[in-house]
Every structure is written in C-alpha cells, then in structure tokens.
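*Asks:* Structure for the following, please:
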Amino acid sequence: MRLEGRTALVTGATSNIGRAIAEAFAAQGAHVIVSGRSAGRGNEVVEGIRARGGRADFVQADLDGSAAASQALAEEATRVLGGRIDILVNNAGIYPADSTTTTDEKTFDQVYAVNVKAPFFLTAAVAPAMVEAGGGSIINLGSWIARLGIPVGALYSSTKGAMETLTRAWAAEFGPQGVRVNAISPGVVLAAAAPGEEHPAEVMMKGTPANRMGGPEEIANAAVYLASDESAFVHGIVLDVDGGRTTVAVVAA
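*Replies:* I've put the predicted structure just below:
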C-alpha cells in the first residue's frame, strides 16, 4: 500500500486517465476525492472504488478557470478529506481539435481557462497548506504534442506546453518547502477498442516502439510512482509515458 494514509484530489477523475489515477491511488491506500462536472459519472467511480474496499468521495466542480471555482474545490476537498490534501493531480482538460484558422476567440479563452488557469489557481490554493503540513506532491498532466508538433490541436498543445513549464517553475518555487511538483506526458491514451475494431487515433502511435495506444492504467501507474515516497528525489520532471512517441524513431527494416 504505497499511499497508505495519504489523501488525494484528482481533477477530471470521472473518465479515462483521471478515473484510472483515482482508482489506482485508492487501490494503494489513499483516500481520494474524485472531482468532475458529472455527478452521475463521479458517483459511479466512487462506488466502484468503495466496492473494492477503497476510500473515495465525489466533489462536483466546474473548473472554469476562475480563481473562485478553484478555491472552492480546494476548500471542499480539504473538508471532506479531514483537513488536508497530500496529493494533487491536475488532470482536467478539454481538447478541441480545431485548426488555428478555425479557432474562435471564445474557444481560445475557454481552453486556456480550463487547461491552464484552473490548475494554476488550484495549485495556488492547495500548495500553501501542503507546505504548512510539511510536504506534498503535485502532479500535472502534459502531453506528447507539447513537444512534437502535429498539424491539428495547436491550441491544446500550447496549453500543455504551459503546464510543463509551470511544472518546472512550481518545482523551483515549492520544492525547497517540501512540495514536489512533477508532470506526466502521455502518448495517445484511450480505453481499448472492441475486438476487431481500430480507433482512428491509433495511427498516431504507428512507428513507435510500443506501436499501440496506451491504456489509462499505464498513466495511473506513473502517477502512483510520482505520488509515492519512491520518487522522493524526483523534482520538476516531465515523465514521458508515451510508448516512445517523442524520443524514438523506429526505422522499418
């Protein structure tokens, strides 16, 4: 039980990567706040965790980028967890695949609000209490397309580049006070398609050492490592869990 006795807040925890992280943390002994916009999906995740003997509660939140929304989530999660948050996972995000020329100003502002402003102000709300408590771990979610350009999703990739930069800045700011800040950069990660079916996104993982999409649980395993004492000497990194997408070129024989 690598996270026994710890408390954790995971944003965007009602599906895919966020859900897998919440489930993995609970399986390792943490009391987890599952946060998201959908109460139905959130309570489903919580019920599943509890059915397996874990501890979890749902806190509904619409992280629209306002400081007030982030502060409210931090306060409610702290209350439900009994007074402290040991681990924060900034996972919630939105991904419009629009091209640059088809992106309107409203969409631009919304994506930066959800993907950058919300975790910025949530971290600002949570980190001081972690410092006061003697330590903590903050894990941000980046993306492989923050460093490897593709012709769609420029807006989204720029927000993930911002989160990776914030990871290093926050490691410098909060690390000396006992709070470790790191990031995970996933490759293409989706739940497995039905047998005999291929997801359209799979083509983006062709020509990698893994030669497949990743599963949410593979990102969750990395999050458990970064949240646990095993990574006590790890600060300010972006951990690529992407099947080799950004670092390796496989040349066909």
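*Asks:* From here on, just use CA atoms for contacts and neighbour counts.
*Replies:* Fine.
*Asks:* How far away from the center of its chain is the strand ranked longest in the chain?
*Replies:* The residue-count maximum for a strand in the chain (DSSP state E) belongs to strand 179-186. Put simply, strand 179-186 sits 9 Å off its chain's centre (CA atoms, centre = their mean, to the nearest Å).
*Asks:* what's the answer for stretch 77-89, then?
*Replies:* Distance, centroid of stretch 77-89 to centroid of chain: 16 Å (CA atoms, centre = their mean).
*Asks:* To compare against the first, here's the next sequence to fold:
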Amino acid sequence: MMSELSGTSVLVTGGTSGIGRATALALAGLGATVVVSGRDVERGKRVVQEIEAAGGAGHFVAADLRGEASARALARQASALVGQIDVLVNNAGAFPFGPTADVAEADFDAVYGLNVKAPYFLVAELAPAMAERGRGAIVNVTTMVAEYGADGMSLYGSSKAALVLLTKAWAAEFGPRGVRVNAVSPGPTATEGTAGMPEALDALAAQAPAHRPGTAQEVAEAIVYLATDRSSFVHGAVLPVDGGRIAV
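*Replies:* From the prediction side, this is the model:
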C-alpha cells in the first residue's frame, strides 16, 4: 500500500529536536524520505535512527546555517543524497529575548543570518527546481510574536516578521508554477529549547484561550497539513498554532 508521501523527499532544517524532530518523524511516517539538518551530530543521528526504527527512510546532514553559503551548501548536499527536494521545511531558528539596547551588532547579524538569510537562500537554491518540475511545497516556521509588538521581542519578532512577508512573496513568485509556500505561526511550545523557561512559557500561554503551552507534535501536525496535498488550494497562508492567542 502506497503511503501519502511515498516517493517524496523532504528537507527539515533544525530537525534534531523540538518541532523539527517531530515534523521529521511525522513526514517520514507518511512515507517521505527525510533529510534532517542541524548542528548536533549525535542528536541528528538519533533522529535518523528513530525514523528508521519506525520503518522510514532518513538522512542527517550537519549544518550550521549562517547565511547564503551555508544554506546553498546544505541544499546541494541534501539534493545529492536523495536526488531532489520536493518539500522544504524552514524550521531552524534562534529565539533571543531581551531589550533592544542590549543587542550587539554581531548578535543581530547572527539572528538574521539564521532566521532570514538561511531560509531565503535555501528557497533560492531549491524553489526554482521545484518550479521547473511543476510541483513542490515550502513551509516556513514563524512565531506569534511576528504578528504583534511585544516587549523584549524586537530582534526575534522582527526577523520572523520578515519570514512572514517572504512567505507571501514566495507564494506569489512560485505558486503559479506549482510550488505552494505557506507558514505556521506557533505560540508558546514546550520543547527542549524552551525547557529552561517554564514560567515565561506559562505566562505567555495564560494569555490565550487554550491556557497551556502547545506541544511539538501539535505544531508538526500543522506543518504536515501544509506540506501535503491536504492543503492543495492553500498558498501564502500563515496558519496560527498558538492556542488561540491570535484571537484575543
């Protein structure tokens, strides 16, 4: 029996933990061959082992995404491993919090390098080939604080707001040639990366109707929807997965 994503190859950046790991496992479970990228080689190998233990196919490519050169190199390595990339999930990101006055230029450049430049040049490298084939999907992971002003979120929120606009611009650019580009906008989510800030996570969650943090698996389900033909008529959308924070 054919699985939903049999014959499909996926690249998930930041796929060694949290939302990225949950997404990689979910897409592999639907039959996709998944290339997981991240900085931590041991964690990357463990995710691939999990995929294979469940009967799926996975690969790991170590990548420290900082901008154009690293993004294009990852895209080429991933494509060489599996032949072509049909689905790109731009999940890797940094989420610094703090006052604007405390941000050094090097920190600013590092955050924008990972959150904006890396996805930009991954799309520049991979989307044209998708468009030539007339088929593909790109899912960007943004954040609810890209949608409204929040104290301490100037650097993180603005970088992800750029990704929201890019999602819409890329949908306009590549959609007519069969490449769907969309985004998910998570709210407070319990992951390894947020484990050290439980009070801040709970405080953010208390502002939303769900009154709890989300899970990585819940966000991954939204990414799966946008990555598959379940969302075949969805282009340029930003899907909130934030416990209802967008509503209040």
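*Asks:* Break down the stretch 51-200 of structure 1 into its strands, ranges please.
*Replies:* Taking DSSP state E, counting those that start in this stretch as the test, the strands found in the stretch 51-200 of structure 1 are 55-60, 87-90, 136-141, 179-186.
*Asks:* would you turn those into CSV with mean neighbour count and distance to residue 109 of structure 1?
*Replies:* Listed next are these as CSV, based on neighbours: other CA atoms under 10 Å; distance: least, CA to CA, whole Å:
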stretch, mean neighbour count, distance to residue 109 of structure 1
strand 55-60, 22, 22
strand 87-90, 27, 19
strand 136-141, 25, 19
strand 179-186, 27, 23
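*Asks:* nearest to residue 208 of structure 1, of those strands?
*Replies:* Residue 208 of structure 1 lies closest to strand 179-186 among the strands of the stretch 51-200 of structure 1, at 13.4 Å (CA to CA).
*Asks:* got the contact list for the closest one?
*Replies:* 127, 130-131, 134-144, 164, 167-168, 170-171, 174-175, 219, 222-223, 226, 232, 234-242 (CA atoms under 8 Å, 6 or more residues apart in numbering).
*Asks:* Just the buried residues out of the residues you listed, in ChimeraX syntax.
*Replies:* A single ChimeraX command is used to select the members of these judged buried by 16 or more other CA atoms under 10 Å:
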select :127,130,131,135,136,137,138,139,140,141,142,143,144,164,167,168,170,171,174,175,219,222,223,226,235,236,237,238,239,240,241,242
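*Asks:* Out of the contacts of strand 179-186 of structure 1, name the ones that lie in helices.
*Replies:* Of those, the ones assigned to helices by DSSP state H are 127, 130-131, 164, 167-168, 170-171, 174, 219, 222-223, 226.
*Asks:* Of those residues, which pair is most distant in space?
*Replies:* The span of these, defined through CA to CA, is set by 131 and 219 at 26.4 Å.
*Asks:* these two touch, right, residue 135 of structure 2 and residue 175?
*Replies:* No. Look at residue 135 of structure 2 against residue 175 with CA atoms under 8 Å: they stay out of range, at 9.2 Å.
*Asks:* Please determine how far the nearest residue to residue 96 of structure 2 once chain neighbours are set aside is located from residue 217 of structure 2.
*Replies:* Among residues not flanking residue 96 of structure 2 along the chain, residue 156 sits closest, at 5.9 Å (CA to CA, 6 or more residues apart in numbering). Distance from residue 156 of structure 2 to residue 217 of structure 2, counting by CA to CA, to the nearest Å: 23 Å.
*Asks:* more neighbours, these two?
*Replies:* residue 156 (23 against 20; other CA atoms under 10 Å).
*Asks:* any idea how far the spatially most central residue of structure 2 is from residue 21 of structure 2?
*Replies:* Of all residues in structure 2, the one closest to the mean position by CA atoms, centre = their mean is residue 91, 2.1 Å from it. To residue 21 of structure 2, residue 91 of structure 2 is 10 Å away according to CA to CA.
*Asks:* so what's in contact with these two at the same time?
*Replies:* Listed as contacting both residue 91 of structure 2 and residue 21 by CA under 8 Å, 6+ apart are 14-15.
*Asks:* tell me which element residue 21 of structure 2 is part of?
*Replies:* Per DSSP states H and E, residue 21 of structure 2 falls inside helix 18-29.
*Asks:* related to what we said a few turns ago, put together CSV for the strands of the stretch 51-200 of structure 1, with distance to residue 9 of structure 1 on each row.
*Replies:* Below are the strands of the stretch 51-200 of structure 1 laid out as CSV (distance: least, CA to CA, whole Å):
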stretch, distance to residue 9 of structure 1
strand 55-60, 9
strand 87-90, 5
strand 136-141, 10
strand 179-186, 14
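*Asks:* Quick one: closest of those strands to residue 5 of structure 1.
*Replies:* By CA to CA (comparing all of the strands of the stretch 51-200 of structure 1), the closest turns out to be strand 55-60, at 10.5 Å.
*Asks:* Need the counterpart of residue 86 of structure 2 in structure 1.
*Replies:* Per TM-score structural alignment, the equivalent position to residue 86 of structure 2 in structure 1 is residue 86.
*Asks:* Surely its match and residue 139 touch.
*Replies:* No. Here residue 86 of structure 1 does not reach residue 139: they are 11.2 Å apart, not a contact under CA under 8 Å.
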